[in-house]
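Mind looking at a prediction? Sequence and model below.
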Amino acid sequence: MSIAEHEIENREGIPDKEHCAYSLVFDNVNKHFHAKQTTRDKGNVMKNMVQAYAALDRVPSLDLDNHQLSSTKFEESHAPISYQMKMKSDYIQLVRETLIEHIPFFKCIQLERNIEHVYEDQSAERSNLIPLGVLDKDETKIADMVDIMENYHKYVLGSREEDPITIPLFVEGLSVERSYDAQNARINADNAW
């Protein structure tokens, strides 16, 4: 039995919403304040802040392993041939739909959408976003980035006695580097600044 057949057969076995995890997303928010009169002591000011929200997963992911892909067997990490063929037919269907939609010559052709996906209903739902507020921190400063990471860590489930659940943190590329720098600085620090 292929992965696709197994997924479609087990559609009823999809866990409820309470078994879904969430992801954290943050980005910097900047506000430029113009001074009415610029002097030696007063000038234009850039206020840097960070805004975040939690996005509830529409598809349950708590049952997935957190280990690296390199530690899995080759057979587990690659789809069977039947699943690859199903994906190929799905891609062909998507190309057909795109051609019919954008090329006037093909507008007369009517196609039925026959791509089945195990999480199609969940993916069609509206995203549930929970605002986490704005922090008055500048992510370009490592000390502030440590505070930002500590603030978001309180939203991670688990206690110090048990391993916390891995929660993805989605940010832009530069913020990822800053978060790595903040983690590394915290690991090597003698105290909390």
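Perfect, thanks for sending it.

C-alpha only now, for contacts and for neighbours.
Will do.

Strands of the chain, start to end?
Taking DSSP state E as the test, the strands found in the chain are 22-33, 45-56, 129-135, 169-170.

will you turn those strands into TSV that also has distance to residue 116 and mean neighbour count?
Formatted as TSV, the strands of the chain follow (distance: least, CA to CA, whole Å; neighbours: other CA atoms under 10 Å):
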stretch	distance to residue 116	mean neighbour count
strand 22-33	25	16
strand 45-56	23	16
strand 129-135	27	14
strand 169-170	29	15
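
would CSV of those strands with distance to residue 149 be doable?
Listed next are those as CSV, based on distance: least, CA to CA, whole Å:
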stretch, distance to residue 149
strand 22-33, 11
strand 45-56, 11
strand 129-135, 11
strand 169-170, 10
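
second one coming, line it up with the first:
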Amino acid sequence: MYPMKSMKQDLEFFFTHRTVPNILEDLSLSNTATCTATETTATTSTATSKDVDALDIFTFSGLSNEDLADLGVAPLSPTAYPTSPTPPTYSIIFDNLDFYMQTHHQSISHTNKSIHWINHMCVIDRVNSLQMNEHKPANTLSSYDIGQSLPGPDTQDSLRIEYIVLGSRILTHYLEAFKTLSSVVVHHIPHKFSEEMARPSTDYPLGLLLKDETQTADLVDVLQHFQREYVPRCPNGLHKILVGGDRLTEGNCRNAQLMFAEGVSEEERLEGLVFKFEDWHAIRNLFEIYHHIFFKEASAKDHSTLLANMNLLRSVTLR
């Protein structure tokens, strides 16, 4: 073995006085010697570093960046492996599809039919929920201070700014004197996800389910279908998805989910589904309330009601 004064000198001597066949032969011997030394260490535990072939010292993987710089060798940059895009998150929206099928010639076996099906679709979330923090709260409910939920000075300032924006919209929309300022009014309060929420919704129809959501057995089949087909399975468990419908559908789904609370697994308990009601149903309910208040027949004598205006304009055909 050659005398070793420094790592740099040994490497220069090795690569200067060895040919490629000799290097390959020495590397082969080095691998054999390493395997033999490993087996001997496992049985006797008496092997020392001098028993290992000297070529093990000259592996570049064991050199630091400073050693490589002394040798004039540039360190290799880590390989940037391609990364797959983050999968989108989505919600499942479904509602009942009811229609009445009349027959031209009725018989005992051929009568009118009342059809009740379910139409469902997938709506992609504009903001991916996978980037949201899923950690548990820092404090328990018993140690929580209700004062932390009360609006402080910062919250009051934010509310004041938002009320100013809302008030400016109302003034420029309903008062003729302020309509000239409608072009400078803030019509959208900016927030963190303003750009994402300005994009149109992306939805995919998933077809019809020949089930009646008013029947408990059919609704259970539908929820089990959602759990089995649409809930993602992750290494750390199920990734929950939102399932939306009207308020009656939401209540029925929650009751059906409670019936399976004693299930063995998460899938049997339908824990991958989180139910919610859709906003357009709330707006429709609000319109029904307005219609019920202002379209009362007893309100014909009350000014500014719908029936009073109809009587004033003699527009009785609007009914």
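Done, it's in. Being a predicted model, the structure only gives us computed values, none of them experimental.

my read: residue 192 of structure 1 touches residue 183, true?
No: between residue 192 of structure 1 and residue 183 there is no contact under CA atoms under 8 Å: 11.9 Å.

which one of these two has more residues nearby?
A count of neighbours by other CA atoms under 10 Å puts residue 183 above the other of residue 192 of structure 1 and residue 183, at 17 against 9.

what does that one align to in structure 2?
By TM-score structural alignment, residue 183 of structure 1 lines up with residue 257 in structure 2.

same check, this time on residue 57 of structure 1
Under TM-score structural alignment, residue 57 of structure 1 pairs with residue 125 in structure 2.

go on, residue 97 of structure 1?
Counting by TM-score structural alignment, residue 97 of structure 1 corresponds to residue 169 in structure 2.

Count the residues that sit near that match.
19.

Please name the spatially closest residue to it (chain neighbours excluded).
Once flanking residues are discounted, residue 169 of structure 2 sits nearest to residue 185: 6.6 Å by CA to CA, 6 or more residues apart in numbering.

can you check residue 165 of structure 2 too?
residue 186 (6.3 Å).

same thing with residue 203 of structure 2?
The nearest residue in space to residue 203 of structure 2 (CA to CA, 6+ apart) is residue 123, at 4.3 Å.

List the residues that contact the residue nearest the centre of structure 1.
The residue lying closest to the centre of structure 1 (CA atoms, centre = their mean) is residue 170, at 5.1 Å. Neighbour list for residue 170 of structure 1: 23-26 [criterion: CA atoms under 8 Å, 6 or more residues apart in numbering].

cutoff 7 Å now
Neighbouring residues of residue 170 of structure 1 by CA atoms under 7 Å, 6 or more residues apart in numbering: 24-26.

and the aligned partner of it in structure 2, how far is that from residue 96 of structure 2?
Matched to structure 2 by TM-score structural alignment, residue 170 of structure 1 sits across from residue 244. Residue 244 of structure 2 sits 12 Å away from residue 96 of structure 2, going by CA to CA, to the nearest Å.

Is the match of residue 57 of structure 1 in contact with residue 92, as I believe?
No: using CA atoms under 7 Å, residue 125 of structure 2 is not in contact with residue 92; the gap is 10.5 Å.

quick check: stretch 276-290 of structure 2 aligns to which part of structure 1?
Under TM-score structural alignment, stretch 276-290 of structure 2 corresponds to no residues of structure 1.

what's in contact with that stretch?
242-247, 250.

switch to 6 Å and redo it
Here stretch 276-290 of structure 2 makes contact (CA atoms under 6 Å, 6 or more residues apart in numbering) with 244-247.

And stretch 125-134 of structure 1, by the same measure?
50-56.

Let's see that with 7 Å instead.
With CA under 7 Å, 6+ apart as the contact definition, stretch 125-134 of structure 1 has outside contacts at 49-56.

Save the residues you listed as TSV, and put in distance to residue 81 of structure 1 too.
Converted to TSV, the contacts of stretch 125-134 of structure 1 look like this (distance: CA to CA, whole Å):
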residue	distance to residue 81 of structure 1
49	49
50	46
51	45
52	42
53	40
54	37
55	34
56	33
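
Residue 126 of structure 2 - nearest residue in space that isn't next to it in sequence?
Closest to residue 126 of structure 2 by CA to CA, 6+ apart is residue 196, at 5.8 Å.

Need the counterpart of that neighbour in structure 1.
So, by TM-score structural alignment, residue 196 of structure 2 is matched to residue 122.

the longest helix in structure 2 is where?
Counting by DSSP state H, the longest helix found in structure 2 is helix 20-44.

quick one: buried residues of it?
Across helix 20-44 of structure 2, burial judged by 16 or more other CA atoms under 10 Å covers 26, 30, 33-34, 37.
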